[in-house]
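Asker: Just the structure for this:
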Amino acid sequence: MATPLTVSAEEHDDGTPLLVAAGEIDLSNIETFSRALTTVIASAGDAGGRVTVDLSAVEYLDSAAIGALSVHADQAPGLRLLANPYLMPVLRISGIDQLATVEPAEPDPG
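Answerer: This is a model prediction of the structure:
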């Protein structure tokens, strides 16, 4: 059974927009994810176009998610992805790491 997607928009202490996603991102919920990305990127004007997308709690993403990240990377030149370490190979192979800064998320100490 698929893990439902949850997204929430937050801000870093410095005011930089942050989108936190958890669960699975696929064709069934890509509209929700894309809409959240669009909203967060639109709010990044005051942050110089810098946006962080926290994918550390994303367990799976498909080609629809890769496509959405690619499109939005073009719109936010300062896009930074914090990814679940399991997703790092997919993000590298897809070339997302050439469009955005991609970093492995720190492991949860708990």
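
Asker: can we go C-alpha only for contacts and neighbour counts from here?
Answerer: Noted.

Asker: got the end-to-end distance for stretch 92-99?
Answerer: 10 Å (C-alpha to C-alpha, to the nearest Å).

Asker: Repeat that for stretch 71-83.
Answerer: End-to-end distance for stretch 71-83: 18 Å, by C-alpha to C-alpha.

Asker: Give me the buried positions along it.
Answerer: 72-73, 76-83 (16 or more other C-alpha atoms under 10 Å).

Asker: so what's residue 87 up against?
Answerer: By C-alpha atoms under 8 Å, 6 or more residues apart in numbering, the residues touching residue 87 are 59-60.

Asker: thinking again about what came up before, format the buried residues of stretch 71-83 as TSV; extra columns: distance to residue 37.
Answerer: As requested, the buried residues of stretch 71-83 are exported to TSV (distance: C-alpha to C-alpha, whole Å):
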residue	distance to residue 37
72	7
73	10
76	10
77	13
78	13
79	10
80	12
81	12
82	14
83	15
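
Asker: For residue 91, state which of the residues you listed is nearest.
Answerer: Among the buried residues of stretch 71-83, residue 83 lies closest to residue 91 (C-alpha to C-alpha), at 8.7 Å.

Asker: and for comparison, fold this next one:
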Amino acid sequence: MTTPLTLTPGRRPDGTAVLTAVGEIDMSNTADLADALDRIQGPLVLDLSAVEYLDSAGLSVLFRHADRIELVANPLLDPILAISGLADVTAADSGP
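Answerer: The predicted model follows:
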């Protein structure tokens, strides 16, 4: 059974938009992720530090927004982000 995805929008003290994702990102919830990303205009920090799983459907959504997102990722996702090339086209940091 997959862990539900929770998406929480916010702002950093400098005003930069942040979207925090918790859970698993897979084909069952990528529409929710896409909708959340579409609602936020301009540069965005996408915090994936509490995401335990990311499949190809989720990667596809992230690639569509790669030119404007900075990723903060769970170290477990580092291989997927590197192999897919997403880490090369976004600003990516490993989370805590």
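
Asker: ok, the alignment partner in the first structure of residue 63 of the second structure to residue 97 of the first structure distance?
Answerer: Taking TM-score structural alignment, the alignment pairs residue 63 of the second structure with residue 70 from the first structure. With distances taken as C-alpha to C-alpha, residue 70 of the first structure is found 10 Å from residue 97 of the first structure.

Asker: And for residue 51 of the first structure?
Answerer: For residue 51 of the first structure, the distance to residue 97 of the first structure (C-alpha to C-alpha) stands at 15 Å.

Asker: now residue 36 of the first structure
Answerer: In terms of C-alpha to C-alpha, residue 36 of the first structure sits 21 Å off from residue 97 of the first structure.

Asker: Inside strands: which ones of the buried residues of stretch 71-83 of the first structure?
Answerer: With DSSP state E as the criterion, strands contain 78-83 from among those.

Asker: Which two of these have the greatest separation?
Answerer: Greatest spatial distance among those (C-alpha to C-alpha): 78 and 83, at 15.8 Å.

Asker: Run a quick neighbour tally on whatever residue of the second structure lines up with residue 84 of the first structure.
Answerer: Structural alignment places residue 84 of the first structure opposite residue 74 in the second structure (criterion: TM-score structural alignment). Using other C-alpha atoms under 10 Å, residue 74 of the second structure has 18 other residues around it.

Asker: Next, find the distance separating the closest residue to residue 74 of the second structure other than its chain neighbours from residue 86 of the second structure.
Answerer: With sequence-adjacent residues excluded and distances taken as C-alpha to C-alpha, 6 or more residues apart in numbering, residue 74 of the second structure is closest to residue 49, at 4.0 Å. Residue 49 of the second structure sits 16 Å away from residue 86 of the second structure, going by C-alpha to C-alpha.

Asker: which one is residue 20 of the second structure nearest to, not counting chain neighbours?
Answerer: Nearest non-adjacent residue to residue 20 of the second structure (C-alpha to C-alpha, 6+ apart): residue 47, at 4.7 Å.
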